[in-house]
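>>> just a sequence and a predicted model for now, questions to come.
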Amino acid sequence: MFYNDASNWGNPAEWREEKVALKATAEVMELPFEMETFIIMIDELKNDSAALNIIWENTVASLRFEVPTEEKAMASIEKTMNGPGAGDYFAAATYYHDAKKDLEQAYEWVNKSLEMGNPNAFWILRRKSLIAADLGKKEEAIAAAKKSLAEAEKAGNQDYVKMNKDSLKEWGVM
């Protein structure tokens, strides 16, 4: 049970059913080893689900849950596409790419984002390179990654520098 009043320690002195936010049943399994530290973690992350795992001693209680990502994202995308800006096109392209939806549409949107906004935005160029690569447009992927790399170096963003170098190496350029 998940109680929406966390001002107490342990069980409430006076149980109030209206403060129960959620009741769920977890799958309980025995571990083949002992876990000395009490651990709560969210695992098995997916676009629309995950598992809340509670581990202690030789037991794990796993509670799977779902979130309405598809419904929320699609409603947001549809609303935004009625008057989108560069950031909206980028966000929609990113979602479509990550969700492995219509990659041609994602590619169109990422290009629209670059046209409407900063054509040197290394993070948008990076996404364009990944979408192009997934579409089999290797030359366009390499060109976008090289431009993203140059802009990331100029901005001093070492994370994007490394990601672009890794992709270019994977694509046989470096």
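Received the coordinates, thanks.
>>> please make it C-alpha for all contacts and neighbour counts, starting now.
OK.
>>> need the residue closest to the centroid of this structure.
With distances taken as CA atoms, centre = their mean, the residue of the chain nearest its centroid is Asn47 (6.8 Å).
>>> and that residue, that one's in a strand?
No. Using DSSP: H, G, I helix; E, B strand; the rest coil, the assignment for Asn47 is coil, not a strand.
>>> ok, the residue lying closest to it once chain neighbours are set aside - how many residues close by?
Nearest non-adjacent residue to Asn47, counting by CA to CA, 6 or more residues apart in numbering: Thr69, 6.7 Å away. Thr69: 13 surrounding residues under other CA atoms under 10 Å.
>>> contact partners for Leu125?
Listed by CA atoms under 8 Å, 6 or more residues apart in numbering, the contact set of Leu125 reads 114, 144-145, 147-148.
>>> switch the cut-off to 10 Å
Neighbour list for Leu125: 110-111, 113-114, 118-119, 131, 141, 143-149, 151-152, 164 [criterion: CA atoms under 10 Å, 6 or more residues apart in numbering].
>>> same check, this time on Phe90
Phe90 makes contact with 84, 96, 106-107, 109-114, 117, 123-124, 127-128, according to CA under 10 Å, 6+ apart.
>>> what about these, which are in strands?
Among the contacts of Phe90, no member falls in strands (criterion: DSSP state E).
>>> closest to Ala6 out of those?
Tyr96 (37.9 Å; CA to CA).
>>> need the helices for this protein, in chain order.
Residue ranges of the helices in the chain, as given by DSSP state H, are 69-80, 86-98, 103-116, 122-134, 138-155, 158-170.
>>> comparing these, which comes out most buried?
helix 122-134 (a mean of 24; mean count of other CA atoms under 10 Å).
>>> now the end-to-end length of stretch 151-164.
Using CA to CA, to the nearest Å, one end of stretch 151-164 lies 11 Å from the other.
>>> could you do stretch 20-27 as well?
20 Å.
>>> what's next to it, contact-wise?
1-5, 51-54, 60-65.
>>> go on, stretch 65-79?
By CA under 10 Å, 6+ apart, the residues outside stretch 65-79 that reach it are 24, 46-52, 80-81, 84, 88-89, 91-93, 95-96, 99.
>>> structure B:
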Amino acid sequence: MLLKNRTTLLAGTALAGAILFSAPAAQAQLSTPAASPKSTVQQRVGLTDVTITYSRPSAKGRTVFGTLVPFGRRWRTGANQTTTIKFSDEVTVEGKKVPAGEYGIYTIPNKTEWLVVLNKDTKRGADVENFKDDQDVARFSIKPYKVPSKVETFTINFTDITPATANVDMQWELTGAKFKVTSDVEPKVMAQIDEKVVKNANPSANDLAAAAVYYFDNNKDQKQALEWIQKANANDPKFWNVHTEAKIRMKMKDYKGAVTSAEQSRKLALDAKNADYVKMNEDLIVEAKKVGKL
């Protein structure tokens, strides 16, 4: 009986030891910082969301283009996995129509020109030798430029942003290269204006004002813009909307009307303690009186 109990005790001790020594294998692996950390940048271009995901290698004293990234060879445009770009709607990239979707950005840098390829394959990574050209959705050439100061870590940003365009700007070490993304805003906005303002028997003040601003900003029918903004201001004038009316009248060369609207907007802005709009209205009044010789 004693021998049996001792055997059971030894077996239990051995089992506990096995569990103890095997425990680290069940734990999570050691986590350390990535040499080329992953990054995501996003920008709304017009009404389209553009998202770029890429890994960011650093120069670390090396010459990048022509050495670390050889000229004339396809590059995944970053490190680790292929850099990707995703469009929520159809866009135009350097004059090429690109459907909504996610694509790999592959580049072939050269000293005086880069070839940029958007391809359906987003998983190619470092294996660019077996690249399939029939998966291309767009390819175009861009000119590299010298950056004003050294960029240690590969960086992609959105620059030169307008209501309908943005540049995708890639910089590393002393070199930059960028390409333009254009969102087809006009038909989308005009369709909304038609639905919410033109065909709506009782459009909201916000929609009327938004339509007027769009017409003003894009040099469309200013008489129509004035009609809409006047309706928006009829019952509950806001200082920013009345200022829009003043700008529309200014563009229409109705300088007396511009002064009247700007004075009303200035008073509303003073009541709201908004110094920026007070100043903008005062500047507009001075300009209208000067140009209109009032």
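Nice, I can see it. In this text the structure is predicted, and so the values were computed from the model without any measurement.
>>> TM between them?
Once the chains are laid over each other, their TM-score by TM-score structural alignment, normalised by the length of structure 1 reads 0.80; 165 aligned residues with a CA RMSD of 2.9 Å.
>>> ok so, going back, from the contacts of Phe90 of structure 1, which is closest to Ile39 of structure 1?
Nearest to Ile39 of structure 1 among these, with distances taken as CA to CA, is Tyr96, at 33.8 Å.
>>> residue in structure 2 matching the residue nearest to Asn47 of structure 1?
In structure 2, the residue matched to Thr69 of structure 1 (TM-score structural alignment) is Val185.
>>> quickly note the distance from its match to Leu9 of structure 2.
In terms of CA to CA, Val185 of structure 2 sits 78 Å off from Leu9 of structure 2.
>>> likewise for Asp221 of structure 2?
According to CA to CA, Asp221 of structure 2 stands 94 Å off from Leu9 of structure 2.
>>> quick one: contacts for the counterpart of Lys279 of structure 2 in structure 1?
Mapped onto structure 1 by TM-score structural alignment, Lys279 of structure 2 lines up with Lys162. If a contact means CA under 10 Å, 6+ apart, then Lys162 of structure 1 has 149, 152-153, 168 as its contacts.
>>> same question, Gln264 of structure 2
Gln264 of structure 2 makes contacts with 237-239, 242-243, 246, 258, 270, 281, as judged by CA under 10 Å, 6+ apart.
>>> and the longest helix along structure 2, how far from the chain's centre?
For structure 2, the helix that runs over the most residues, judged by DSSP H, is helix 2-26. Centre-to-centre, helix 2-26 of structure 2 and its host chain are 60 Å apart (CA atoms, centre = their mean, to the nearest Å).
>>> repeat for stretch 36-49 of structure 1
15 Å.
>>> show the end-to-end separation of it, please.
End-to-end distance for stretch 36-49 of structure 1: 28 Å, by CA to CA.
>>> ok, stretch 96-103 of structure 1 next?
For stretch 96-103 of structure 1, the end-to-end distance is 7 Å (CA to CA).
>>> can you check stretch 114-121 of structure 1 too?
First-to-last residue span, stretch 114-121 of structure 1, CA to CA: 8 Å.
>>> then stretch 187-204 of structure 2?
OK, stretch 187-204 of structure 2 end separation, CA to CA: 21 Å.
>>> check the offset of it from the chain's centre.
26 Å.
>>> structure 2: matching residues for stretch 128-136 of structure 1?
Counting by TM-score structural alignment, stretch 128-136 of structure 1 corresponds to 245-253 in structure 2.
>>> picking that back up, show me which of the contacts of Phe90 of structure 1 is closest to Trp9 of structure 1.
Tyr96 (43.4 Å).
>>> for the aligned residue in structure 2 for the closest one, which non-adjacent residue is closest in space?
Alignment note: Tyr96 of structure 1 maps to Tyr215 in structure 2; criterion TM-score structural alignment. Excluding its sequence neighbours, the residue lying closest to Tyr215 of structure 2 (CA to CA, 6+ apart) is Ala225, at 5.8 Å.
>>> what's the match for the one you found in structure 1?
Looks like Ala225 of structure 2 aligns to Ala106 there (TM-score structural alignment).
>>> quick check: its match vs Tyr89 of structure 1, distance?
In terms of CA to CA, Ala106 of structure 1 sits 9 Å off from Tyr89 of structure 1.
>>> give me the common contacts of these two.
Common neighbours of Ala106 of structure 1 and Tyr89 (criterion: CA under 10 Å, 6+ apart): 95, 112.
>>> quick one: whichever helix or strand Arg139 of structure 2 is part of to chain centroid distance?
For Arg139 of structure 2, the host element (DSSP states H and E) is strand 136-142. Averaging C-alpha positions (CA atoms, centre = their mean) puts strand 136-142 of structure 2 20 Å from its chain's average.
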